[in-house]
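In: Dropping the sequence and predicted coords here.
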Amino acid sequence: MSDFEHASIVLCPAGPMLLRGEHEIQDADGKTHRTVRPVSAVCMCGGSAIKPWCDGTHRLIAAKARGDDETDG
């Protein structure tokens, strides 16, 4: 039996990809980024200002799609 621990990947509906454990991901420019947190959120909507990481922009995109007023709440 191996001591290798499998990292987990969770795809959040209309949200980021959550990576648990150690990963290396490659951004659109081919640059490799290593995860350094126990859980890292990777942008899946394409709108994040800190790609490849999620900054929560997917929430704004969903709100606009629903026609929500951004000044509410």
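Out: Perfect, I can see it now. Numbers count the residues shown, from 1 in each chain.

In: alpha carbons only for contacts and neighbour counts from here, please
Out: OK.

In: secondary structure class for residue 62?
Out: At residue 62, secondary structure determined by DSSP: H, G, I helix; E, B strand; the rest coil is helix.

In: Alongside the first one, take a look at this:
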Amino acid sequence: MNEIRAYPDGPLLVRGDFQLVDEDGEPIPASRRTVALCRCGRTGIPPFCDGTHTLPIKRR
């Protein structure tokens, strides 16, 4: 079964058989059957979540 679950103030968790593609339709390698996709835009490894959303936002 495929599932996409949105966590409040967190990532989208994608489980199952899926293929990720970029805006041009090119495949994005996913090495696992469960991945967390970033929704905050602050990740260092897009499109995957690296937990950056849990860190305080630095103000200039």
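Out: In hand now; what should we look at? Predicted, not measured: the structure shown is a model, and the values here were computed from it.

In: Let me see the contact set for the residue nearest to the spatial centre of the first structure.
Out: Residue closest to the average C-alpha location in the first structure (C-alpha atoms, centre = their mean): residue 42, at 2.1 Å. Contacts of residue 42 of the first structure were listed using C-alpha atoms under 8 Å, 6 or more residues apart in numbering, and they are 16-19, 51-54.

In: Name the nearest of those relative to residue 60 of the first structure.
Out: Taking C-alpha to C-alpha as the measure, residue 60 of the first structure sits nearest to residue 54 out of the contacts of residue 42 of the first structure, at 12.4 Å.

In: Residue in the second structure paired with that closest one?
Out: When the second structure is aligned by TM-score structural alignment, residue 54 of the first structure is paired with residue 49.

In: Tell me who's in contact with the residue nearest to its match when sequence neighbours are not counted.
Out: If the residues on either side of it in the chain are set aside, residue 49 of the second structure comes closest to residue 38, at 4.2 Å by C-alpha to C-alpha, 6 or more residues apart in numbering. By C-alpha under 8 Å, 6+ apart, the contact list for residue 38 of the second structure reads 10-12, 46-50.
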